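>>> Predicted coordinates and the sequence they were generated for:
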Amino acid sequence: MWLTVEEEFISAGVNAYALGCTDEGLRKELVDMKESGVEIEGIQSYGGTTSLKSKIASEEVEECILWLSIIFITILCTPQPTIVRWSSTPPVSDEERLKWKGFCALIANAYYVRGMAWLPVKTLQLEQMAVVGHAEEPSVVASRMRLVFSTLEVVSPQWPRV
């Protein structure tokens, strides 16, 4: 079975959480890789498969760490124990946890309590407004919501796989 890039990323994030990684530790690793000039290999498909090598950009590091933080916080919002963590160190900084816990908790509540697989984007934008004072674009919010729901499906499946 072929996994999508998103499924592979979530799987890697869940493993990183279980192994005791933190957002700050992973940020340091990625920044060190970026500064060393290492090239990463990516695959893009435009009617065929093309392998590309590129350097890591600073904005990619920050977005990657944000997505990993959302995965970690989502796991924290699951009924215990879904994933055993091999470290007592908190997986995310207090700042990131405060920014994203409500967002992830709203989605986890919809998932576990109401059996939903989607929430209105406006509801999540209102959560962002209340916590950080601004809301992201609807497409970005929807993408982050999909990440949370997909993470929940990996760590605590509620429905049979089709």
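Okay, I see it.
>>> From here on, just use CA atoms for contacts and neighbour counts.
Will do.
>>> hang on, residue 71 packs against residue 151?
Yes. Counting by Cα atoms under 8 Å, residue 151 is a contact partner of residue 71 at 6.4 Å.
>>> In terms of packing, which of the two has more residues around it?
Set residue 71 next to residue 151 and count neighbours by other Cα atoms under 10 Å: residue 71 wins out with 28 against 25.
>>> Could you pull up the contacting residues of that one?
The contact partners of residue 71, by Cα atoms under 8 Å, 6 or more residues apart in numbering, come to 10, 13-14, 147-148, 151.
>>> Identify, from these, the entry nearest to residue 108.
Distance to residue 108 across the contacts of residue 71 (Cα to Cα) is lowest for residue 148, with 7.8 Å.
>>> What's the local residue count around the closest one?
The local packing of residue 148 (other Cα under 10 Å) involves 27 other residues.
>>> next up, a second structure to put side by side with the first:
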Amino acid sequence: MKEFTSLAILLYECGYTEDTVRQEMASASLQDLNHDECLLYTCVVWITLMLAPSKTVVRWATKGVPVTDATLELWRGFVSLILSAYFEKRMAWYPVDRLQLEVSAVTGRLENPSTIAEFARLVYSTLHMVAPQFPET
């Protein structure tokens, strides 16, 4: 998780966008990788960086937004709930059932709790790297 998050943050800093990552993955011959899932995880990291109140990561691109409006709309509420819990309430975890309701309301389909927990873990991992508030265990 740490390696993936670090790489996603580096791509964000270097100015990659959702479309450029999609093109790079399409041109690479990575057969064992689910490209859509990898791109979605990358976008969730980027949305976390975009919405975080403390801007500790600098994006060096002068043009192009990191994620499409459609992706941002799908995941803004989910990430915002975790950001609020992390920065305002100092919660190290957010209830999965509430996050599941948020995703269900936006997408119209019910995701598996383990999938929702993985996305939450990804957001918290990103926050821990860029704005640590809790001791590492």
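The structure has been received and is ready for your questions. Please read all numbers here as calculations on a predicted model, not as lab measurements.
>>> sorry, back to before: which among the contacts of residue 71 of structure 1 gets closest to residue 26 of structure 1?
residue 13 (10.5 Å).
>>> Pull up the overlap in contacts between residue 71 and residue 151 of structure 1.
Contacts common to residue 71 of structure 1 and residue 151, judged by Cα under 8 Å, 6+ apart, are residue 10.
>>> center of structure 2 - which residue?
Residue closest to the mean C-alpha point of structure 2, counted by Cα atoms, centre = their mean, is residue 44 at 1.9 Å.
>>> what about whatever residue of structure 1 lines up with it, which SS state?
Aligning on TM-score structural alignment places residue 44 of structure 2 opposite residue 70 in structure 1. With DSSP: H, G, I helix; E, B strand; the rest coil as the basis, residue 70 of structure 1 sits in helix.
>>> Now for residue 70 of structure 1: which residues touch it?
100, 104, 147-148 are the contacts of residue 70 of structure 1 under Cα under 8 Å, 6+ apart.
>>> Structure 1: helices as residue ranges?
5-18, 23-36, 58-76, 94-113, 121-132, 138-155 (DSSP state H).
>>> got the contact list for the first one?
Read that as helix 5-18 of structure 1. 68, 71-72, 83-86, 91, 147, 150-151, 154-155.
>>> List only buried entries from the residues you listed.
68, 71-72, 83, 85, 91, 147, 150-151, 155 (16 or more other Cα atoms under 10 Å).
>>> Tabulate those residues in TSV, adding columns for distance to residue 31 of structure 1.
Formatted as TSV, those follow (distance: Cα to Cα, whole Å):
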residue	distance to residue 31 of structure 1
68	15
71	20
72	20
83	27
85	24
91	18
147	23
150	27
151	25
155	28
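>>> and of the residues you listed, the nearest to residue 33 of structure 1?
Nearest to residue 33 of structure 1 among these, with distances taken as Cα to Cα, is residue 68, at 17.0 Å.
>>> List the buried residues for stretch 64-79 of structure 2?
Neighbour-count burial for stretch 64-79 of structure 2 flags 66-67, 72, 74-79 (criterion: 16+ other Cα under 10 Å).
>>> give me the number of residues near residue 20 of structure 2?
Using other Cα under 10 Å: residue 20 of structure 2 sits among 12 other residues.
>>> counterpart of it in structure 1?
Superposed on structure 1 with TM-score structural alignment, residue 20 of structure 2 falls opposite residue 25.
>>> Name all residues that make contact with its match.
Contacts of residue 25 of structure 1 by Cα under 8 Å, 6+ apart: none found.
>>> Nearest to residue 43 of structure 1, out of the helices of structure 1?
Closest among the helices of structure 1, using Cα to Cα: helix 5-18, at 10.0 Å.
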